[in-house]
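J.: My questions are about this predicted structure, shown below with the sequence.
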Amino acid sequence: MNANPAIRPIALAVIRRGDAILVFEGRDETKQQTFYRPLGGGIEFGEPAADAVRRELREELGVELYNVELLGVLENIFAAFGRRGHEIAFIFAADVVDPAVYTAEDLGLVLDEGTPVVWQPLSRFDGDAILYPTGLLDLLRGGRR
């Protein structure tokens, strides 16, 4: 259990290439589980969520975003890495300025974490592949973009 539990606001970018989205591949050894999540991260105090998602993608992948549009907000209460968490996730659709990102199969690693960045088709998450945050797949399938 967290010593000082807090709700963490995050901003995530859903970048599409046809029916695929750009995600990082994570591993939770406490659950023996591989999962996928769009790139993004914490919103700093006084920072608008749209600015946070632009900053996070610059820090994590070294890319610039445009056409940043709020798709929705998800509340995620979860257990991961042996502790409980609570996030409010602002989910943004976005495009990447550099067109090479859309043709690359190997996008390397998240710069500040070292986790692999990959394209995954949405249909992959109909099976046993896990997409976080919970509710994201439903939002994307019923979303405006």
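T.: Structure received.

J.: okay, CA-based contacts and neighbour counts for the rest of this
T.: Noted.

J.: Mind listing what's buried along the top strand by length along the chain?
T.: In the chain, with assignment by DSSP state E, the single longest strand is strand 65-80. Neighbour counts using 16 or more other Cα atoms under 10 Å place 65, 68-71, 73-76 of strand 65-80 among the buried residues.

J.: and of the residues you listed, the nearest to R27?
T.: Looking at the buried residues of strand 65-80 and their distance to R27, the nearest is N76, at 17.9 Å (Cα to Cα).

J.: and that closest one, what is it in contact with?
T.: For N76, the contacting residues are 85-89, 133-134, by Cα atoms under 8 Å, 6 or more residues apart in numbering.

J.: Return the members of these classed as buried.
T.: For the contacts of N76, a neighbour count by 16+ other Cα under 10 Å gives the buried set as 85, 87-89, 133.

J.: tell me which of these is nearest to L22?
T.: Nearest to L22 out of the buried ones among the contacts of N76 is P133 (Cα to Cα; 14.1 Å).

J.: any idea how far the closest one is from G127?
T.: In this view, P133 and G127 are 16 Å apart by Cα to Cα, to the nearest Å.

J.: Take this one as well and set it beside the first:
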Amino acid sequence: MAEQRIRALALCIFHHKGKILVNQFYDPIKQQVLYRPIGGGIEFGETSAEAIVREVREELGLSMKDLRLLGTLESIFIYDGKPGHEIVQVYDAIFEDASVYEQSHVDGQESNGSPFVAKWHASSSFNDDSPLVPKGLHELLVNAGRLE
């Protein structure tokens, strides 16, 4: 059995015209679609800000500017039948290449090589059946003026 541990994670919100850029994924056990912003794990010796810059560069091949911390969330969840526990630093930033905001989607690649497509979604895309994760993120973004 794998050791259970708390994972440190950094996510970045890119917003444009009332929409945010998210990756859609699926929990086969719950048969549920979930949405999560771009980001990933914080490596030992790396700050959360350094992690998000690295993750966006690795996953999307893009650079950003004006990075700022919006808040921190603690997420305890079950995904694919396995328990998880994350401390999540949530950042806001702007893509250096403004043309990204005019694209309907951005092609990405996970660290394991799996491709994914990140798309722009409005607040209305997220609900109890297809939530924005981690829990509490939607409220944080509404309070920060990033979603309606």
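T.: That came through, no problem. A quick note: this is a predicted structure, and the numbers were derived from the prediction, not measured.

J.: chain center to the longest strand of structure 1: distance?
T.: In terms of Cα atoms, centre = their mean, to the nearest Å, the gap separating the centre of strand 65-80 of structure 1 from the centre of its chain is 7 Å.

J.: can you pull out the strands in structure 1?
T.: Listed in chain order (using DSSP E), the strands of structure 1 are 8-17, 20-28, 33-42, 65-80, 83-96, 117-121.

J.: Comparing the longest strand of structure 1 with structure 2, how large is the average distance?
T.: By mean Cα distance after the TM-score superposition for structure 1, the fitted strand 65-80 of structure 1 averages 0.3 Å away from its aligned residues in structure 2.

J.: Just want the angle from that strand to strand 83-96.
T.: Using axes from the mean of the first three to the mean of the last three Cα atoms, to 10 degrees, the direction of strand 65-80 of structure 1 lies 160 degrees away from that of strand 83-96.

J.: now strand 65-80 of structure 1 and strand 8-17, what's the angle there?
T.: Using the same axes, to 10 degrees: strand 65-80 of structure 1 against strand 8-17 is 130 degrees.

J.: Need the nearest residue in space to the spatially most central residue of structure 2, chain neighbours excluded.
T.: Ranked by distance to the mean C-alpha position of structure 2 (Cα atoms, centre = their mean), the top residue is P37 at 2.2 Å. Nearest residue to P37 of structure 2 in three dimensions, chain neighbours excluded: V22, at 4.2 Å (Cα to Cα, 6 or more residues apart in numbering).

J.: Contacts only, for the one you found.
T.: 35-38, 118-121.

J.: can you rerun that using 6 Å?
T.: Contacts were defined as Cα atoms under 6 Å, 6 or more residues apart in numbering; by that measure V22 of structure 2 touches 35-37, 118-119.

J.: Select the longest helix from structure 1.
T.: Of all the segments assigned as helix in structure 1 under DSSP state H, the longest by residue count is helix 49-61.

J.: once aligned to structure 2, how far is that one on average?
T.: Comparison of helix 49-61 of structure 1 with structure 2 after fitting gives an average deviation of 0.4 Å (mean Cα distance after the TM-score superposition for structure 1).

J.: Check which helices and strands that helix sits against.
T.: If you count contacts as 3 or more Cα pairs under 6 Å, 6 or more residues apart in numbering; DSSP states H and E, helix 49-61 of structure 1 packs onto strand 8-17.

J.: so which of the buried residues of strand 65-80 of structure 1 comes closest to L139 of structure 1?
T.: L139 of structure 1 has its nearest neighbour among those in L71, at 7.7 Å by Cα to Cα.

J.: roughly how far apart are the closest one and F81 of structure 1?
T.: With Cα to Cα as the criterion, L71 of structure 1 and F81 of structure 1 are 28 Å apart.

J.: Could you do E60 of structure 1 as well?
T.: Between E60 of structure 1 and F81 of structure 1 the distance, using Cα to Cα, works out to 21 Å.

J.: Give me the more crowded residue out of these two.
T.: A count of neighbours by other Cα atoms under 10 Å puts E60 above the other of E60 of structure 1 and F81, at 19 against 12.

J.: residues in contact with the more buried one?
T.: Taking Cα under 6 Å, 6+ apart, one finds 110-112 in contact with E60 of structure 1.
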